[in-house]
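Novice: turn this into a structure:
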Amino acid sequence: MEPALRIDFIALVIIIGVFLGVFISFFIIKKSFKKNLPNLFMGLFILAISLTMFEGWLNYTGYIFRFLWLSNFAEPLNFLMAGLLYLFIDTQLGGHRKKQYWLHFIPSILWLGICMFYFLQPPEVKYNDSLQVMNLDYPRLVENQTFSDDPLGVRNNTNLLTGIYFIIYIVLGSRKLLLKVKSLGESIFTTTNTTLKSIRNISMHIIAVTIIFIIVKNVFHDDVGDHFIYLYVSFMIFMTAMQIMNQSAYYDTVSTFLEVPTLKYQKSSLNESEKNRILEGITSQMENEKYFISSTASLSGLAKAIHESPHHVSQVINETLGYSFFELLATYRVKEARAILKTELGKKLTIEEVAERVGYNSKSAFNTAFKKLTSQTPSSFRDS
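Specialist: Now for the predicted structure:
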């Protein structure tokens, strides 16, 4: 007899969080692959946590009994998420041991190997296991088990090992963050540094999730209370989606539903003299006011500074200069960084400090832009 399905408000919130998390992670990974390591690791983290939530949703609703082949499919990701978060922090704060990044994937790979013994079990074993972890009072099936699903005897301690794994990485990430804050002579709670504030806030959320995890595992049996964890994570994903939408450059241009990109400026009312006037305003802001130095520089902010519409400013940048707004920012920022690196002060500053002085929050994004425009890394440029 198959357990009844449970579809309620909690199940609805979690599945929306899953779909939204996968959707967001796809674009973050796509846009940052080989270009922005911090964002790449964050995209992978959101994907991993979304897949873990999906497994939890299957258990909570009872759909797992209709898709037994998916039973515990996300378990190896428990030993990947904290590592991805640490790599996000490390690359944001100037990590440079790129060849050692793969080491943080080892726990997940090892656990995947351990789980293979379970994945190869017949459906009866997975059915009984799902009944047990969800504490459901249904008759068990007769198992035809040819080999143990846990020959090393470690999967019975999955929750304990997951908690230890997260705590270790929280300690490592917190230590790295606190050392960086101390080196800058700031306070973690009052810092105005955008990068530090972002990492601090993310770290606090992960600590909160870990605390909820520990409480849930001590109060409830097996996976019964996991939906409390997933509700909090869904809230985090919803907030992330709102932040992305609020910061999107899409709203800086005049767009209509399903507008064809190639027709973007076809109906523009700008003539050549107006374009030249707007170009002069853009150039003045960039070269005289150094608008690009602000880490929050945006197309809408630039347009406001020269009293023009974002759509017209974007058009002039695209058509007259042949750049996107962000390419224009990168050009001025790299030019400014080259000037700094040639000075005596520039020789004393760290690359991350130079990056922050020209408007970058991420060292890796700065390195990528610098190398793309100069064919050199900032360090090799300074050394030469």
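Novice: please make it C-alpha for all contacts and neighbour counts, starting now.
Specialist: OK.
Novice: report the buried residues of stretch 313-331.
Specialist: For stretch 313-331, the neighbour count (16 or more other Cα atoms under 10 Å) marks 313-318, 323-325, 328-331 as buried.
Novice: can you lay out the residues you listed as CSV showing secondary structure and distance to K372?
Specialist: Formatted as CSV, those follow (DSSP: H, G, I helix; E, B strand; the rest coil; distance: Cα to Cα, whole Å):
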residue, secondary structure, distance to K372
V313, helix, 24
S314, helix, 22
Q315, helix, 24
V316, helix, 23
I317, helix, 20
N318, helix, 19
Y323, coil, 14
S324, coil, 15
F325, helix, 16
L328, helix, 13
L329, helix, 13
A330, helix, 10
T331, helix, 10
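Novice: here is a second sequence; please produce its structure as well for comparison:
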Amino acid sequence: LILFSLLLYTLLSLKLVKEERYRNDTDKANLKSAKYIFTRNSAIILCTFFILLFVVFYIYDDDGGDHFIAIFQTLVAFATTYIIISKSKFFEKSWVADKYETLSNAADEVTFKEIETFVDNNLFYTNTQASLKNLATQLAIHPNQISKTINSDFGSNFNHYINSKRIDLAKERLVDPQFSHLTIEAIGETVGFKSKSAFYNAFKKISGISPSKFAKSISPKL
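Specialist: This is a model prediction of the structure:
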């Protein structure tokens, strides 16, 4: 029964590996998926164990070779335990399930280029009410999906992404003669900031200097 079950699991694992390879023939990168690797390794281990059993039974007439089987099983158990522990979120800073894991399938994904195009063409960031939820509504995409894309491609969160665009526009307007009649606070409002303090804090965080110092450093060069 033990040999039969090992053979059955081996054949099933090999069948899954074969199906996965056939399914991904046109996209070799997908063969590196975690599910494929796990199934492939399982098939290799089961085949090795199956061969080991026959070798031991063939060479040893009594139970003298059982320690080889026990050693192999122990190594597999330790390796499995190590993989489970190393992949566990219990040892991460936050072991709570990643909010992105509940996202919908790939058909509902949005690219960073699509987000950029919409945000830039509509000057979305200049709206003081601009928010992740608002953007998600207009793009008809789940907020977490947009957040994930921005984090992945821009390297920071939604607020920093929007503020970066606001600061870039503010830099242009601070030295643009057409906006010379406006105060720094007013220019901050035109690019989407609700208050002077929010504008100053974001500008200094992103540029390293205050808006007034930036304007003074650029004006003499114009």
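Novice: just to revisit the earlier point, out of the buried residues of stretch 313-331 of the first structure, the closest to M245 of the first structure would be?
Specialist: F325 (17.7 Å; Cα to Cα).
Novice: on that earlier part again, what's the closest of the buried residues of stretch 313-331 of the first structure to Y291 of the first structure?
Specialist: L329 (8.9 Å).
Novice: what's the match for that closest one in the second structure?
Specialist: Aligned by TM-score structural alignment, L329 of the first structure pairs with I162 of the second structure.
Novice: just checking, its match touches Y125?
Specialist: Yes: if you go by Cα atoms under 8 Å, I162 of the second structure and Y125 touch, sitting 5.7 Å apart.
Novice: next, show the common contact partners of these two.
Specialist: Here I162 of the second structure and Y125 share no contacting residue, scored by Cα atoms under 8 Å, 6 or more residues apart in numbering.
Novice: ok, the match of L329 of the first structure - contacts?
Specialist: Counted by Cα under 8 Å, 6+ apart, I162 of the second structure has contacts Y125.
Novice: now do it against L3 of the second structure, distance only.
Specialist: Applying Cα to Cα, to the nearest Å, the value for I162 of the second structure to L3 of the second structure is 61 Å.
Novice: and F78 of the second structure, by the same measure?
Specialist: In terms of Cα to Cα, F78 of the second structure sits 22 Å off from L3 of the second structure.
Novice: strands along the stretch 51-200 of the first structure, start to end?
Specialist: Under the criterion DSSP state E, counting those that start in this stretch, strands are not mapped anywhere in the stretch 51-200 of the first structure.
Novice: all helices in it, in order from the N-terminus.
Specialist: 81-92, 106-119, 123-133, 158-183, 194-219 (DSSP state H, counting those that start in this stretch).
Novice: could I get the ones you listed as TSV with distance to K348 of the first structure and mean neighbour count?
Specialist: Listed next are the helices of the stretch 51-200 of the first structure as TSV, based on distance: least, Cα to Cα, whole Å; neighbours: other Cα atoms under 10 Å:
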stretch	distance to K348 of the first structure	mean neighbour count
helix 81-92	20	24
helix 106-119	37	17
helix 123-133	57	18
helix 158-183	14	16
helix 194-219	21	16
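Novice: can you lay out these as JSON lines showing distance to I229 of the first structure?
Specialist: Putting the helices of the stretch 51-200 of the first structure into JSON lines (distance: least, Cα to Cα, whole Å) gives the following:
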{"stretch": "helix 81-92", "distance to I229 of the first structure": "14"}
{"stretch": "helix 106-119", "distance to I229 of the first structure": "20"}
{"stretch": "helix 123-133", "distance to I229 of the first structure": "16"}
{"stretch": "helix 158-183", "distance to I229 of the first structure": "13"}
{"stretch": "helix 194-219", "distance to I229 of the first structure": "6"}
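Novice: which residue lines up with S362 of the first structure in the second structure?
Specialist: So, by TM-score structural alignment, S362 of the first structure is matched to S195.
Novice: if I look at its match, how far off is A186 of the second structure?
Specialist: 9 Å.
Novice: and for W95 of the second structure?
Specialist: W95 of the second structure is 44 Å from A186 of the second structure, by Cα to Cα.
Novice: so for those two, which residue has more residues nearby?
Specialist: Set W95 of the second structure next to A186 and count neighbours by other Cα atoms under 10 Å: A186 wins out with 15 against 10.
Novice: mind checking the SS state of that one?
Specialist: Using DSSP: H, G, I helix; E, B strand; the rest coil, the three-state assignment for A186 of the second structure comes out as helix.
Novice: next: I45 of the second structure.
Specialist: Per three-state DSSP, I45 of the second structure ends up helix.
Novice: just the strands in the second structure please.
Specialist: Assigned strands in the second structure: none (criterion: DSSP state E).
Novice: tell me the centre residue of it?
Specialist: The centroid of the second structure falls nearest to S152 when counting by Cα atoms, centre = their mean (5.7 Å).
Novice: show me the contacts for that residue.
Specialist: By Cα under 8 Å, 6+ apart, S152 of the second structure has no neighbours at all.
Novice: map it onto the first structure.
Specialist: In the first structure, S152 of the second structure lands on E319 (TM-score structural alignment).
Novice: any idea which of the buried residues of stretch 313-331 of the first structure is closest to L231 of the first structure?
Specialist: F325 (37.5 Å).
Novice: for I2 of the second structure, give its distance to F50 of the second structure.
Specialist: 10 Å.
Novice: for F158 of the second structure, same thing?
Specialist: In terms of Cα to Cα, F158 of the second structure sits 53 Å off from F50 of the second structure.
Novice: ok, G208 of the second structure next?
Specialist: Computed as Cα to Cα, the G208 of the second structure to F50 of the second structure distance reads 64 Å.
Novice: in terms of neighbours, single out the busier of these two.
Specialist: F50 (16 against 11).
Novice: just checking, that one touches L3?
Specialist: Yes: applying Cα under 8 Å as the test, F50 of the second structure and L3 come out as touching, 7.4 Å apart.
Novice: mutual contacts of these two, please.
Specialist: In contact with both F50 of the second structure and L3: no residue, using Cα under 8 Å, 6+ apart.
Novice: good, wrapping up.
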